[in-house]
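Colleague: One predicted model, sequence on top.
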Amino acid sequence: MYIDIFVSRPNSVDENQDQTMQRIDELLNTRGLRARTIGKTDFPNVSPMKAVEQLMRQCSGAVILGFPQAVIHEGISKPGTSNEKILKNTLLPTPWNHIEASMAFMLNLPLLVIRDQGIEGGVFDVGTTGNFIHTFQLNTQEWLGKQSFIQPFNEWHREVVENSKVRR
């Protein structure tokens, strides 16, 4: 029997990102975990936010994957303020990463937050959730075998298993 894990990720990914997702799914499966994602594994008949809430309540942990979904080649952040900043080649994740991470946080689900190099802001800012923010090149897969990922993954996995016992 699998322990359900909510995975926040974009539904549209390129071929390399898809291979990374497949490897993450395999890793989860080898640990007795099952990835669940709105629009990939689950297709509810309610509004997206309600669907996320309902699915998360069935899960014992969450993985937030910050894949690049938009690039701002040139722009301005916080225009007209004292914090105005010029943006150049800035990567943005899906806004659903922020929504879903916040919902998982509010439900006290163990969080594993992973971002692509260059993704920043919101849930991907250090200190936002109290969890370490893991940064890797997500269009490759070799990082999945590195100790810098495996050790925190093992810690998160232990939290998920404990949480699944409490939720039963």
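Modeller: Good, I have the coordinates. Numbering: from 1, shown residues only.

Colleague: hey, let's count contacts and neighbours off CA atoms from now on
Modeller: Fine.

Colleague: Burial check on residue 109, number of neighbours?
Modeller: For residue 109, the neighbour count with other Cα atoms under 10 Å is 23.

Colleague: give the contact list for the residue nearest to the spatial centre of the chain.
Modeller: With distances taken as Cα atoms, centre = their mean, residue 64 lies nearest the centre of the chain, 1.0 Å away. Residue 64 sits next to 7-9, 97, 100-101, 111-115 when contact means Cα atoms under 8 Å, 6 or more residues apart in numbering.

Colleague: Against residue 76, how distant is it?
Modeller: From residue 64 over to residue 76 the distance is 27 Å, taken as Cα to Cα, to the nearest Å.

Colleague: So which elements touch the lengthiest helix in the chain?
Modeller: Under DSSP state H, the helix in the chain containing the largest number of residues is helix 147-167. Secondary-structure packing of helix 147-167 (3 or more Cα pairs under 8 Å, 6 or more residues apart in numbering; DSSP states H and E): strand 111-116.

Colleague: Pull the residues that contact the strand it packs on.
Modeller: 61-68, 101, 104-105, 124, 131-138, 153, 156.

Colleague: try this one next to it:
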Amino acid sequence: MTDIFLSRPTDVPENQQQGLNNLQTLLNFAELNPRTLGSTDYPNESPLNEIIQILQTCSGMLVLGYPKFIVEQGLVKGVKITEPIKLASEWNQIEATLAYSSQMPLLIICDKGVSFGFFDRGAANCFVHEVDFSDPQWCMSVPIQGAIQKWKERIAEYNKRKKNETKHTEESKRKLISLKNDLLEMLEKKVYNKKHNQSVNPNFDYSAANLGSGCVSPLSEFLHRNVETAYEQNMRRSGNKTKNQVLNELNESYPDVYAKLVELFDREGFNKEDFDKCFEI
């Protein structure tokens, strides 16, 4: 079963309840599990926070615009209305906005005459289907059946895209961890410690004696791409990454991380915790 968010009122008029029941049966038959705050899920926090949390586990949203308000007298943009205006719940608008902003597949169905916001044609890049919610068989009509099928196909595509994005994110994190370990190993190769007045190997620039107890000098020179030395040539021939390769990969694939390292290495001192924070993305 695929979780979908069903945006609807907690209670609907008695003459429209059977049509809603039939829709929920149809969704279950299509292996779609409708979730609604106040019906299938109950809040422990503010309603908006709960809605956001539920949406994070859903793959699509079905908005049902039941009329909540009927305005018979008044002005719209300064013009007196000539016929009643049906307005759906404000939560329909909020929930639809959250789904639309996250590019989640959206299906909008409303009762005849419901308008404004997402229920106005052209307000969003999705078609608004208008039906008679008092008809118990409204969800069985050919247009609605076809719309649900198309929406379900879009849900499948959405899930596939999300899965690929998650896979890409995991691979990216693994690569970053590998580069971090490579860089850390290089930093610990040679010792530069003012206390012991040890010399610096110019072929390898600076490194840290013990990142755990804090570096005692700036390491900005370490981030300079040095001319390939005999050491780097041997590293490359043995199949190991060279310092230049690691720095290039960091700068190209993770520019934000590289910028943090540049800033950190210009400081007078830092420790392993500071180093690790640079790699948090």
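Modeller: That came through, no problem. A quick note: this is a predicted structure, and the numbers were derived from the prediction, not measured.

Colleague: Drop the TM-score for these two in here.
Modeller: TM-score for the superposed chains, counting by TM-score structural alignment, normalised by the length of structure 1: 0.91, backed by 163 aligned residues with a Cα RMSD of 1.4 Å.

Colleague: once aligned to structure 2, how far is the longest helix of structure 1 on average?
Modeller: Its match in structure 2 and helix 147-167 of structure 1 itself, once the structures are fitted together, sit a mean 1.6 Å apart by mean Cα distance after the TM-score superposition for structure 1.

Colleague: How far off centre is that helix?
Modeller: Distance, stretch centre to chain centre, for helix 147-167 of structure 1: 15 Å (Cα atoms, centre = their mean, to the nearest Å).

Colleague: cool, stretch 81-94 of structure 2 as well?
Modeller: On Cα atoms, centre = their mean, the centre of stretch 81-94 of structure 2 falls 30 Å from the chain's centre.

Colleague: How about that stretch, which residues are buried there?
Modeller: 85-89, 92-93 (16 or more other Cα atoms under 10 Å).

Colleague: Can you flag which of the residues you listed belong to helices?
Modeller: 92-93.

Colleague: Quick one: name whatever helix or strand follows the host helix or strand of residue 25 of structure 1.
Modeller: Using DSSP states H and E, residue 25 of structure 1 maps to helix 15-30. Sequence order places strand 33-36 as the next helix or strand after helix 15-30 of structure 1, per DSSP H and E.

Colleague: In structure 2, what range does that following strand match?
Modeller: Aligned by TM-score structural alignment, strand 33-36 of structure 1 corresponds to residues 32-35 of structure 2.

Colleague: mean shift of that stretch relative to structure 1?
Modeller: In the superposition against structure 1, stretch 32-35 of structure 2 averages 0.4 Å from its aligned positions (mean Cα distance after the TM-score superposition for structure 1).

Colleague: So what touches that stretch?
Modeller: 1-6, 24, 27-28, 41, 54.

Colleague: ok, 10 Å please
Modeller: For stretch 32-35 of structure 2, the surrounding residues in contact (Cα atoms under 10 Å, 6 or more residues apart in numbering) are 1-8, 24-28, 40-41, 51, 54-55, 58-62, 152.

Colleague: List only those of those flagged as buried.
Modeller: 2-8, 24, 26-27, 51, 54-55, 58-62, 152.

Colleague: for the helix holding residue 25 of structure 1, packing partners?
Modeller: Under the contact definition 3 or more Cα pairs under 10 Å, 6 or more residues apart in numbering; DSSP states H and E, helix 15-30 of structure 1 sits against strand 3-8, strand 33-36, helix 147-167.

Colleague: Tell me how many other residues crowd residue 74 of structure 1.
Modeller: 10.

Colleague: roughly how far apart are it and residue 97 of structure 1?
Modeller: Taken as Cα to Cα, the span from residue 74 of structure 1 to residue 97 of structure 1 is 23 Å.

Colleague: Quick one: name whatever helix or strand follows the strand or helix carrying residue 164 of structure 2.
Modeller: Assessed by DSSP H and E, residue 164 of structure 2 sits inside helix 142-187. Using DSSP H and E, the next helix or strand after helix 142-187 of structure 2 towards the C-terminus is helix 230-237.

Colleague: now that following helix: which residue numbers in structure 1?
Modeller: No residues of structure 1 are matched to helix 230-237 of structure 2 when aligned by TM-score structural alignment.

Colleague: in terms of contact count, name the helices or strands touching that helix.
Modeller: Looks like helix 230-237 of structure 2 contacts helix 243-253 (3+ Cα pairs under 10 Å, 6+ apart).

Colleague: so the helix or strand just after the helix it packs on aligns onto which residues of structure 1?
Modeller: Next along the chain after helix 243-253 of structure 2, taking DSSP H and E as the criterion, comes helix 255-265. Matched against structure 1 by TM-score structural alignment, helix 255-265 of structure 2 finds no partner residues.

Colleague: relative to helix 142-187, how tilted is helix 255-265 of structure 2?
Modeller: Orientation check (axes from the mean of the first three to the mean of the last three Cα atoms, to 10 degrees): helix 255-265 of structure 2 against helix 142-187 gives 30 degrees.

Colleague: was I right about residue 145 of structure 2 contacting residue 26?
Modeller: Yes: using Cα atoms under 10 Å, residue 145 of structure 2 is in contact with residue 26, at 9.4 Å.

Colleague: any shared contact partners between these two?
Modeller: Joint contacts of residue 145 of structure 2 and residue 26 (Cα under 10 Å, 6+ apart) are residue 139.
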